[in-house]
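Q: When you get a sec, could you give me coordinates for this:
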Amino acid sequence: MASYIEDYALLSDMNTGALVSRAGSIDWFCAPRFDSGAVFAALLGERDNGRWLLAPLESMNPTPVEEIRIERSYRENTFVLQTVWSVGDASVRVTDFMPLAAGTSIVRNVEGLTGEVTMYNEIAMRFDNGKTQPWVTRYDGAPDANGNTNPEESMLVGMAGPHALVFRGDAMPDGEPDQHAGTFTVTAGQNYVFTLSYFASNQNPPAPIDYPTALNYAQEQWREWSGLYVDEVPETPEAPAEVPAVEENTHYGDGEDVDTNRIAQVEAPATDVSVDSNSIAVTREVETEVLEPSTNTTSFEIDAATYEEFAQTSVNPIVEQEEDDAAFEAELREARLRSLLVLRAMISRETGGLVASVTTSLPEVLGGKRNWDHRFAWLRDVAMAMDVTLAHGHERETAQLRNWLLRALANNPYNLHAVYGVAGEKDDLDRRLALAGYEGAQPVRSGNGSHSYFQGDALGQVLATFANLRRHGVGEDHLSWPLQQALLNSAVEKIGSEDRSIWEMAGEPHIFTHSQAMLWAAFDAGVTAVTEHGMTGDAQAWAEARDRVAEEILERGYNEELNSFVQTYDGVHVDASLLQLAQIGFVAWDDPRMVGTVERIEDELMHESGLIYRYINRDSIDGFEGQDNPHFGASLWLAEQYLRSGRAEDGKRVLRTVLALSNDLGLLSASYDFEAQRMTGNFPHIIPHIALIRAVEAV
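A: Now for the predicted structure:
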């Protein structure tokens, strides 16, 4: 079985990602793109569905002879993972990363620190999400004049149809039909480097990777991104208290000024830097897992069941503690920076598309059916991410996201989809994969059926973000404004339309207040484009549409008796999407109607932990039985609302809870199961990380 979700670390090359468990197993890796078929799919199945395990042999002993300690961290401001294994008095450091260069590869380096440790190395190559077992051939290199081969030229090549993998290493594992495995012993000062690279089977295997060069460049590129970190982002301007006379959208704070001459720059500069291989920069308090030694000192064999039990051992308990202000501020800064790095990790440097997650079908409820493929790009997510990259001075990434957005919209702005492929393509299929599922959760999906759902929030978010770009001096071009005009014209026909909400509920459609409010934001963006930025268009018609939507929201989406906005027109319940009404400037953060809405959200949606559910699943409104788990992203929206409306301590309390529940590397999934004390949903998930950035900036 796979490890707990929170026990995974993310590796990324900004085109795809891999998940490494605390137990040393890479259980998920899609190549060459985020949405490609998985090469390692043990996360959603069994070890036979593909994985790469690299760990001390002793860690798989049913009764370890020596005490085993595990400490891991990312090198400062990077996605270079370092795991220190201590086996008794001996120790090794495993460095895992994905090179940020041409091709798709994973590099793993084992460095002896003290004493002597025997390592176990097992790789099971697969393609097509664990379904296809490739034909694997070992090549030992050309013999020299004396007939000897160079062990450094040895490689394993696995091939099946269009796909191929090449594995190289300083200690090659032995071959079996379905996997290759072996052991090697590392002493202090020794290094063993292993690489796995994907390539098209009609091409020759790529050249061997030079470990120091690849590591140096990867670290430099991650730090170049985090080096643009803007510590202080100016506060978001307050929205007018009256509706519909709102002149400016307040969803977006004014960030650093943007050099519009650089907005089209997309290539990262190559920089030579030196790396101190002995330096371990810990960016987060390290959590340590200890396996106690056994009194049984007899020899042992690898026990798969015991290893899987070890892989399932979580070391992330719920923490309840109050930090002093200085320590809390440092923790917030670190969390925001890691979230910014997660954002960069999930933007394709090839296409500019932002995926919601690197995984599919990790269940929102353990053992349940709320399982979705989030390796796709939602218009809403891309637009929200663009606001963040713009505010933090990341002009290159802002340009990438903007250009992706335009290409996706060009599919047909009059028939807007909520979600597109990594390159902006439509994906009309929702397939089922023949995998056992994470802890048996079914179905396992490839593809996302929500493409066909109209979502008013997507349309509004996109147009509001383009308004934000204009406020920062980013001009329109021959493509961008005509597409926005088409969206605005199509939005007129959507006033009062039913949809499935921001949550993509599979039940019956309704007129959701949040969706209509996002249409209001779209029309408001169109009006300001004409009146403040000199764009062409029918500002009067859009202003009339904006005011009409506002009036309908106040008449049918606001319940005076409850003093609260409501989830659906003429309804009496709330959902977490209503927290965005202040974010988009429909009402002020401290408007009495917004304050009343927050009170209803606290009454209806709040878990005893202080986190909130997205909605209460009354009458199976989402198409499923039962209730899902408290949602990290929605809870962080509540934290921001608290902070910006004067309830600072309440906001900080929610932030403390979320940070305590993030994993030891600062990563968040979609939701949290408090009964099981485990993360749930796809991992890592972009919405909580974007919401965390916003909430921290409100402190």
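Q: hey, let's count contacts and neighbours off CA atoms from now on
A: Fine.
Q: Looks like Thr114 contacts Gly88 (just checking).
A: No - here Thr114 does not reach Gly88: they are 10.2 Å apart, not a contact under C-alpha atoms under 8 Å.
Q: Tell me where the protein has helices.
A: Secondary structure of the chain (DSSP state H): helices located at 211-226, 304-311, 325-345, 379-391, 395-409, 456-471, 480-492, 513-533, 539-556, 580-583, 592-605, 632-644, 648-661, 686-698.
Q: which of these sits most buried?
A: Neighbour counts (mean count of other C-alpha atoms under 10 Å) averaged over each of the helices of the chain peak at helix 632-644, with a mean of 27.
Q: just checking, what packs against that helix?
A: Under the contact criterion of 3 or more C-alpha pairs under 8 Å, 6 or more residues apart in numbering; DSSP states H and E, helix 632-644 touches helix 648-661, helix 686-698.
Q: One more sequence to fold, the one below, so I can look at both together:
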Amino acid sequence: MDERYPPIAEHGLVGDLQTAALVSSRGVIDWFAAPRFDSPSIFAALLDVERGGYFQLAPEQPGLSCKQLYYPDTAVLVTRFMSPDGVGEVVDYMPPDRTGTATDRHTLVRVVRVVRGTVAFTLRCRPRFDYGRAEHELDLGPDGALFRAPGISAHLQSTFPLERDGRDVRGTVTLKAGEIGSAVFTVCDPGGAAPPPLTIDGITERSWDVVHFWKTWLRTSRYRGRWPELVHRSAITLKLLIYAPTGAMVAAPTMGLPEQVGGERNWDYRYTWIRDGSLSVRALMDLGFVDEAAAFVHWLVARLHEREGNGGEPLQTMYRVDGDPNLPEQTLEHFEGYQGSYPVRAGNRAADQLQLDIYGEAVYALAQGREIGRRATYSGWKALTRTLDWLADAWDRPDEGIWETRGGRKDFTYSRVMTWAAFDRGLRLADVFRKPADTVTWTRTRDAIFEQIMERGWSESEKAFVQQYGGDLLDASLLLMPRVGFIAPEDPAWLSTLDAMDRTLVSDSLVYRYDPAASPDGLRGSEGTFSLCTFLYVDATARAGRLPLARYAFEKMQTYANHVGLFAEEIGPSGEQLGNFPQAFTHLSLIMAATTLDAALDLEEGR
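A: Predicted coordinates for the structure are as follows:
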């Protein structure tokens, strides 16, 4: 293992609700893109330690012990450095957007302080704009450093002296117990106004203001279950992944982190998937965050409106956070990739795939709660009915499926289950809100899909519902079947499917999404267990009444969280976190599993 690259899990996340940064437990910001999640990177040492750029603020001495934690109930990250000479801390945060207006100005605040003894901190700021492809100029003066690159600039201010290091800067400061310093990195348009002068009093006031913001937001949570710290950390993480100006949630703030170290499954997740965002609505609603859920639904309805009268499919699988459907995929040839995991891809050509399940998740989101229903407009309803009318003619087609396989279109069972859910929820909405719709066609289509799944999605040899028609491979996406109401959670056919998954996909309570060696997905290599699927397994086993197993799996999964409660996409063979980090899908499914398990345990205990 190349020790220049920290483990993926050795990071915390900070953000301002328009973009985000990763901070390693060694005090290095090694991933940051601005002005948006899906913008080119400024710091990307996590993808190429030599070419990517980074911002280090930490002691440089042997024998250091490093710890990281969040200030309770906030997105303010504290990295602690313990040495024989003293204990120092770096506090990282980004002032959150409170306007809901897109801006090109974003600020990373880094506060250094010493709580015991004496500690010397070293600053190294090496931005590499446009994924390390753009050269920059440096102006260094008494007010700090100004980095200027085509189309973007960045100011670095500090309360201690900075010096030139080629086209980069460095600085050192030695503090004693009770002393504080700071370094602030502000990204803006070329020629943007310099930030106001940096003062310790101003930084202290700003820090407590950010703490207050997060604590006030979290107080609206109505979760009162057994795992408040875990659930609330997931809620804060989901909030950090929402682009406030539009309400769209990115799948992860990172790109290119591998599902297998050295492998090719290295995708760009900084976009809004219809599937992920729609399922997040239920998780947010369960916790009482109605405004965030409604904002995504508003964004979703806007996407339905955009293609009216243009023919073709009403939705594509993913979009940029502002709704732009253009996500051309390119390989960053100059990046070696995390631990040599090449290629590094920017953009995502899976946006052009046909994934019919997204219509089920979309309507599932629109059906979540009367509060969202009360905000619905007539034009939004018409967009929904046009979509379901289109789907009534289009549902019985092979597609690339939920896992975005690149091995050709198949008749995936999960895709059919979610098209069934689209019509089932559409019919419910038409009834509850007394809205006009072609309910006769919708009912006939829903029932036809159900019959087809029962006849062709079942494997008699496996005694289970399977990944695709005519096959015998299991697929963990089908764990959502009872949650969406396709089948009763204690139906014998479903219990038999759970048993088959236990035998084939479950490893020490962790769940593979499918067997990549047996399921041709068009890619080389293998992958770890899928954390989303593990939490879906908890949800499904709890619904099936297998509570000891469900709780044990949930409690065991918590041991795979990183030191600050975050999860990547996958868990590797040695318990390491793999894939883009942190992943929204994992955290929203954690919330879903926790609330389902809480309700089942309450019922069992007679609460």
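Q: hang on, the earlier thing: of all the helices and strands packed on helix 632-644 of the first structure, which one is nearest Gln133 of the first structure?
A: Of all these, it is helix 686-698 that lies closest to Gln133 of the first structure, at 32.1 Å by C-alpha to C-alpha.
Q: ok, and what's touching that closest one?
A: 232-233, 235, 332-333, 335-336, 339-340, 342-343, 346, 355-357, 381, 384-385, 388, 632-634, 636-637, 639-640, 643-644, 655, 668-670 (C-alpha atoms under 8 Å, 6 or more residues apart in numbering).
Q: on that earlier part again, got the helices and strands packed on helix 632-644 of the first structure as JSON lines, with distance to Pro592 of the first structure columns?
A: Listed next are these as JSON lines, based on distance: least, C-alpha to C-alpha, whole Å:
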{"stretch": "helix 648-661", "distance to Pro592 of the first structure": "17"}
{"stretch": "helix 686-698", "distance to Pro592 of the first structure": "20"}
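Q: wait, which of those helices is closest to Arg33 of the first structure?
A: Among these, helix 686-698 comes nearest to Arg33 of the first structure, with 17.1 Å by C-alpha to C-alpha.
Q: Where does the closest one end up in the second structure?
A: Using TM-score structural alignment, the residues of the second structure aligned to helix 686-698 of the first structure are 584-596.
Q: swap in stretch 199-206 of the first structure?
A: Using TM-score structural alignment, the partner range for stretch 199-206 of the first structure is residues 188-195.
Q: Quick one: closest of the helices and strands packed on helix 632-644 of the first structure to His180 of the first structure.
A: helix 686-698 (35.0 Å).
Q: how much space is there between the residue lying closest to Pro684 of the first structure once chain neighbours are set aside and Ile70 of the first structure?
A: The shortest distance from Pro684 of the first structure to any non-neighbouring residue, by C-alpha to C-alpha, 6 or more residues apart in numbering, is to Ser669 (4.8 Å). Distance of Ser669 of the first structure to Ile70 of the first structure, given as C-alpha to C-alpha, to the nearest Å: 22 Å.
Q: Looking at the two, which is more packed in?
A: The residue with more neighbours, out of Ser669 of the first structure and Ile70, is Ser669; 28 against 19, by other C-alpha atoms under 10 Å.
Q: counterpart of the more buried one in the second structure?
A: So Ser669 of the first structure corresponds to Ala568, using TM-score structural alignment.
Q: And for Asp325 of the first structure?
A: Here Asp325 of the first structure stays unmatched in the second structure, going by TM-score structural alignment.
Q: How about Ala423 of the first structure?
A: Ala423 of the first structure maps onto Asp322 in the second structure, by TM-score structural alignment.
Q: Surely that match touches Met249?
A: No - contact criterion C-alpha under 8 Å: Asp322 of the second structure and Met249 do not qualify, at 10.4 Å.
Q: out of those two, which sits in the busier spot?
A: Using other C-alpha under 10 Å as the criterion, Asp322 of the second structure and Met249 rank with Met249 on top: 32 against 16.
Q: From Gly15 of the second structure, how far off is the residue nearest to that one when sequence neighbours are not counted?
A: Of all residues not flanking Met249 of the second structure in the chain, Ile242 sits nearest, at 4.1 Å (C-alpha to C-alpha, 6+ apart). Going from Ile242 of the second structure to Gly15 of the second structure by C-alpha to C-alpha gives 10 Å.
Q: With Gln157 of the second structure instead?
A: For Gln157 of the second structure relative to Gly15 of the second structure (C-alpha to C-alpha), the value is 19 Å.
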